[in-house]
Each structure stands twice: as structure tokens, then as C-alpha cells.
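>>> What follows is a protein structure lacking sequence information:
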């Protein structure tokens, strides 16, 4: 059934995106012993993450994903099962359920199943990395308490970013208008309308790709090596005692993920546009700021997708998406951020904001460079 999932992923991904793949330390990945267990830890930007990573890894390995119970609806349930997914109830507090889930996760780990988990525990709503959750990570780590389990577990950081996240407007909706979270029927209607609209574009030859989907693989971390530096017997401690130590492991993995977040054209352009904190910005100034940001990103070893091409080429790729989505319009030699466009620009800029300081010096004041006073802004989600 993995072949079904791969073929489906291949069709969907190539219809929607141009995929870029990069490796921070390919030699370290190649040195992982084949007998050991590999767990991919990924940031969670879109429900397309499952499909994109399944497509990227399909030639070498099949990945079993932990998927939220929201996906147990026809036909999504069968789609995700074809990728080797299992479903979990993230907010279900019944102790028996979690005991069974822990045993299941440890069973597949003992049997060497390659897994993919999202340590953030859910989609980012504002574009930033979220704090890590510890449940599944705890279950996997405690597998080594089994005396018959002689393998090592390798955690591989995986970072994803997009020029367009399919569900971005739904994700930021509540942050723009507090309490305005769409209901399930509304979400189902939106998704259905979206799929039908794109199917119509496909049949009429008008479907265009949504820019880049980029995946970066970082340097893996050995669980047994980490345990050698942790307090002795930490995994056998009570839950209240061991979780603070496991938090350090989770934080380290999230740090590694954050360090290799791909910088695709739209996030770079969004960061440049917002750095002026103005509604109207000369295009030449935006291009110059993009060039400056790219240089600073490369100085901190950030992964800029096709970072060696001319900045005009990067802008052209971003501009197609910004114009298509009516986030920014051109007015003479200037660019105007539309009122409804700012929250989405902020969402995409936030995906790389942890890498560098985005805000830059303002241009000399001009009446057409009116400061933004009433454009909507994203609120920080409650943690």
C-alpha cells in the first residue's frame, strides 16, 4: 500500500509545487547503521507536509506518521493510511488510551519502523515555530528500557517551508479576528470548493504551481549518545521528573530544525516588504533589502533556496505568487501592501524571523510612504 501513497504523493506534489531538497550533513545521515531506528522530527507548516516528505523519502524508506484524529474522515483516512499513518487523539486524557498508544509506539520502534513525528504537536498558526510537545518523543525514548532492544534510535531533524501553504488563510483567520475560528462544516466546504476549483483549472489547463516546497535534512542525533550525557537512569524516573530532562532533548531537536528552515522566495520577499513598516515601498528598495537579507541569511548558514541566483530572479518567483493572491500590487515604481495582504505576509515572514532580525532602517519619509496605521496584524497565538 506504500506504493499507492507514493504514486498519489508524486501526482499531488508535482501538480502543486516545485520541490527542492537539501542536506546539511549527508555524510552523517549515510553513517546511520542500517539496523538502527530512524525517527524524522519535522516542523509542521501544512497538512501537505505528510505528502511532501513521503514523496521526498519514497525512494529510500517508508515512513509511519502520527496523524491527528481529524484525518479520520473519508477519503482522507484512506489517503493517510496509504502513507503508513496511524491516528492519535491529541487531547484525549484517558490514561488507558495513552498506555495503549505508548505500547503501540514502542512496538513499532522495537520492530525498526521508520517514523515521522511533528514535535510541535500541531500546525503553526502564525508561521513561527511552536514549543515542542513531549508525548510521542517520551514513548519512543523509553523503548530503550527494554533489555532486548539493542538498537540505537536516531532523530533526524527535517525542516519544511513553502511559497504557499494551502491552508494559510484558515490558519491565520482566528489570529486576525479573535474568536473567528471556522467550524468543521465551514472548513469542509472551503476545502471542497478549493479542490473543485483546482480540479477545474487542471482540466482546463489553467492550473499553475504554487511556487517552491523545500525540504532540508539536518544532522541526526543518536538517542544513546544523548543518554550518555543525561543523568543516569533518566528514562526510568517518574514522568514528572524525566520530562524536564526530555524537554532539553526536544529543545535541541527544535533548534536543529529551526537552523535549517528553508528560505523560499515568498518568505524572503515578505520579510523584505515588512521590514520597512510602510504601506508603500519603492520596488528598488525592496530588491535591495532582499539582497541584504539574503546576505545576512547566508552569513548564519541559513538554507536559502537557489541563493546563488540574481535577486531579480528570486523576486520574480515571489512576485508571481504575491500578485496571484492579491497581497501586493504594483503602482508605478512602488509596491503597495493591500490591507488584507499584511497578515499573510507576516505569516510567511515569521517562518524565517528566528534566523535573522527582519526589521530594518526605514526609508526617508515621503508622503507616499505612509506608515501603516490600520492594516490588520497577526496576534500571537495562546500557548
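Received, thanks. Every value quoted in this text rests on a predicted model; they were computed, and no experiment measured them.
>>> From here on, just use CA atoms for contacts and neighbour counts.
OK.
>>> Show me the strands in the stretch 51-200 of the chain, by range?
In the stretch 51-200 of the chain, strands defined by DSSP state E, counting those that start in this stretch lie at 64-68, 86-88, 115-117, 153-162, listed in chain order.
>>> Of those, which stretch is the most buried?
Highest mean neighbour count of the strands of the stretch 51-200 of the chain: strand 153-162, a mean of 25 (counted as mean count of other CA atoms under 10 Å).
>>> Just list what that strand packs against, helices and strands only.
On a contact count with 3 or more CA pairs under 8 Å, 6 or more residues apart in numbering; DSSP states H and E, strand 153-162 meets strand 37-42, strand 212-217, strand 221-222, helix 223-229, helix 239-259, strand 262-263.
>>> Mean neighbour count and distance to residue 22 added to the ones you listed, as CSV?
Output for the helices and strands packed on strand 153-162, formatted as CSV (neighbours: other CA atoms under 10 Å; distance: least, CA to CA, whole Å):
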stretch, mean neighbour count, distance to residue 22
strand 37-42, 24, 14
strand 212-217, 23, 5
strand 221-222, 20, 18
helix 223-229, 13, 24
helix 239-259, 17, 13
strand 262-263, 27, 9
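>>> Second structure for comparison follows:
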């Protein structure tokens, strides 16, 4: 926006200007910067753009297209007086829609590097409460998929309340025809998060039908510490209220120490017999360049499962701990944020494929150990 001696002017990127202005009018999740332009020049514009880049990464997890902003500012100033005030507002079309109707849709890519992937439209329900803990979860739903869809309950890792970290790979999984629920939970809670994880499992069992899912096809998945928590439920269900999913997916997990869901060590549970119930499928995914949890941890579990007759597979992907969920670790934020790096996009897409295969949806094959 520019104001000065004439009429205020709004400049928006050339998509659907009328729709964008309506969204901007009701957006309550945004950041902005105001400055003065003298003779069509803005002093300190680079600093303003760096601040907007920092703000966009903090709010939306992705950097600012500075060249695009410069082009918009130049266009807004093309017929302005010598001295005007310029304000740059950065907001999300999707977030503005959430404020209006709580259901946001994205169109899945037709070319996401995954052979046989389903390019479904995805709806996202943001911030649903679950259980007495007051924690929130997001639901990623395929739109227009006939019949009840398989369901994935997807647990994040050690960082408290980091459901947003799994957003990119959860959306990719929903594009393949899955209903994906991603809850917040706190591993630093006095009980290690066990109550919250249990509440999320109860929520998905109770609400699967209402969310368009099949309650008989619930896959339990987790990344990092969440992966250990998920695998532990398969191997020691009695310690988690007796519930077992139809399959489990462990992503970049380590399985030689106590899990928050059961308080027991998954490998020890397996060596003791893995419970009295029949084995269920355990799917594993791990980055071969993971500096946080070595890929050998998944190889160890994969071998032990196979030796004891459990149906299992291990997909090894050429990426690191964050890339396997389509993110990168940003040190200054101490958080994993969405990544467009080739290795992360390819690895995250393969992780989404594994989630789909675990739920019974046929997609492309990858570097898998049978």
C-alpha cells in the first residue's frame, strides 16, 4: 500500500486481486513493514526486506521472494508523488481462509516425484482440540475420494508441540488418499507425554468415521521420538491400553531405549516375544545421511523383526533426519521448517508413499529392504 498526496493505492501480486483483497481485509495473522519513499526511492529497503523475510519464516515457515516484493513496490510507485508512505503486508491466503471457514484446500501436484501417487485435493482442519489435556491437532483430508479413506495418526518428535513440523509430509500423504491426523504432544511432560499420546489415539478411534476415515484401517506413524513411540505400541500394546493399529510406520527412530507410550524398550519387547497377539506390519523409513539417529538403528530393528517373523520393510532414503519429513533444520530457529531442496522433497515424497502403502494404497516403490 502507498499513501501520499493522492489516493491510497493497493498493489497485490497478479493472481486474483479481488479475492486477495478480501482475504487481506479479514487476515489476522500477518506481518507488515512501513517506510517512506522519497523520489521513488526507499532508504534501507534491504533491511526492511530482511525483516520481512525473518517474519515470513517465523509465521509461515518459508522465506520471502524479495524480487517479487521489489517489483510490487516499483509498480505501486510508478505514478506516485515525490514523498509517500509504503507499507508491505505479508499474509497467507490459506491462513486468511482458516479465519473465515476453518477448512482450507490445496491442490496436490501432478508431478511430485512419486510414481503412482494420487493427486487429490486436500482439505486441512486446523487446531481441533482432543482429550482433557487441551492439546490441538490438525486433520489433512483428501477431497473427493470415494468411500471411507484409511487413517494415519502421525506423532511428531522430541520438540514439544511441534505438529507443524509434519505439515508438509502429512499433506503429501493426504494427496495419496489418506486422512492424516497430526497432534501436538509434550515429551517434556511429567509422564513423558504418554497421556497425551493416549488421548490422541482415543480421539482418532472415536472420530475416524466423522472425518471420512475407516476405523478398521488406522495406521500409527511417528517421526524420531514419535517413531519409537509408535513402534512400541505394536510391540507392547498392553502397556498402551490394549489398542493396536492395523500397521505401524517408524520414521528416523531409535528403538533401543524406553518409549514414551509404553515405558519399555521396543527391541526388548520384541525379544521377549512382542506380546501374545499376532505380528502386524511394521514399516520403517530412515535417511542414510541422518546425523541425529543413525540409520543402523532402523536396520537393527528391521533385522530383529524379520528374524521373529514380523512383516516388515525398511526404506532407506538419501537425506538427513529432517529431510525424511520434507524439512530442513534451521539453527537460528532451533526448528525444522519446510524445505524445497531436492533431497528433502524426494525423501518426504517417499515417506508419504510408505504411509500410503502401510494403509493399503498402491504407490511407487523406493530403495526398500524387504
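Right, received. Where do you want to start? Please read all numbers here as calculations on a predicted model, not as lab measurements.
>>> Give me the TM-score for these two chains.
Superposed pair, TM-score by TM-score structural alignment, normalised by the length of structure 2: 0.26. Supporting alignment: 166 aligned residues with a CA RMSD of 7.1 Å.
>>> sorry, back to before: now distance to residue 229 of structure 1 too, for the strands of the stretch 51-200 of structure 1, in a markdown table please.
Below are these laid out as a markdown table (distance: least, CA to CA, whole Å):
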| stretch | distance to residue 229 of structure 1 |
| --- | --- |
| strand 64-68 | 28 |
| strand 86-88 | 31 |
| strand 115-117 | 24 |
| strand 153-162 | 15 |
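>>> Present the helices and strands packed on strand 153-162 of structure 1 as JSON lines; the columns should include distance to residue 334 of structure 1.
Converted to JSON lines, those look like this (distance: least, CA to CA, whole Å):
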{"stretch": "strand 37-42", "distance to residue 334 of structure 1": "38"}
{"stretch": "strand 212-217", "distance to residue 334 of structure 1": "25"}
{"stretch": "strand 221-222", "distance to residue 334 of structure 1": "47"}
{"stretch": "helix 223-229", "distance to residue 334 of structure 1": "52"}
{"stretch": "helix 239-259", "distance to residue 334 of structure 1": "33"}
{"stretch": "strand 262-263", "distance to residue 334 of structure 1": "24"}
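>>> Mind checking these for the one nearest to residue 203 of structure 1?
Using CA to CA as the measure, strand 212-217 is the one of those that comes nearest residue 203 of structure 1, at 22.3 Å.
>>> Residue 49 of structure 2 and residue 66 touch, don't they?
Yes: when contacts are counted by CA atoms under 8 Å, residue 49 of structure 2 is listed as touching residue 66 (6.5 Å).
>>> more neighbours, the two?
Shown here are residue 49 of structure 2 and residue 66; by other CA atoms under 10 Å, residue 49 has more neighbours (19 against 14).
>>> so that one is in which element?
In this assignment (DSSP states H and E), residue 49 of structure 2 forms part of helix 45-60.
>>> moving C-terminal of that helix, what's the next helix or strand?
helix 66-76.
>>> Tell me where the stretch 51-200 of structure 2 has strands.
Under DSSP E, counting those that start in this stretch, the stretch 51-200 of structure 2 gives strands at 83-91, 103-107, 121-130, 135-143, 149-155, 179-183.
>>> how near is the residue nearest to residue 139 of structure 1 when sequence neighbours are not counted to residue 245 of structure 1?
Closest residue to residue 139 of structure 1 apart from its sequence neighbours, by CA to CA, 6 or more residues apart in numbering: residue 102 at 5.5 Å. Here the criterion is CA to CA, to the nearest Å. By it, residue 102 of structure 1 lies 19 Å from residue 245 of structure 1.
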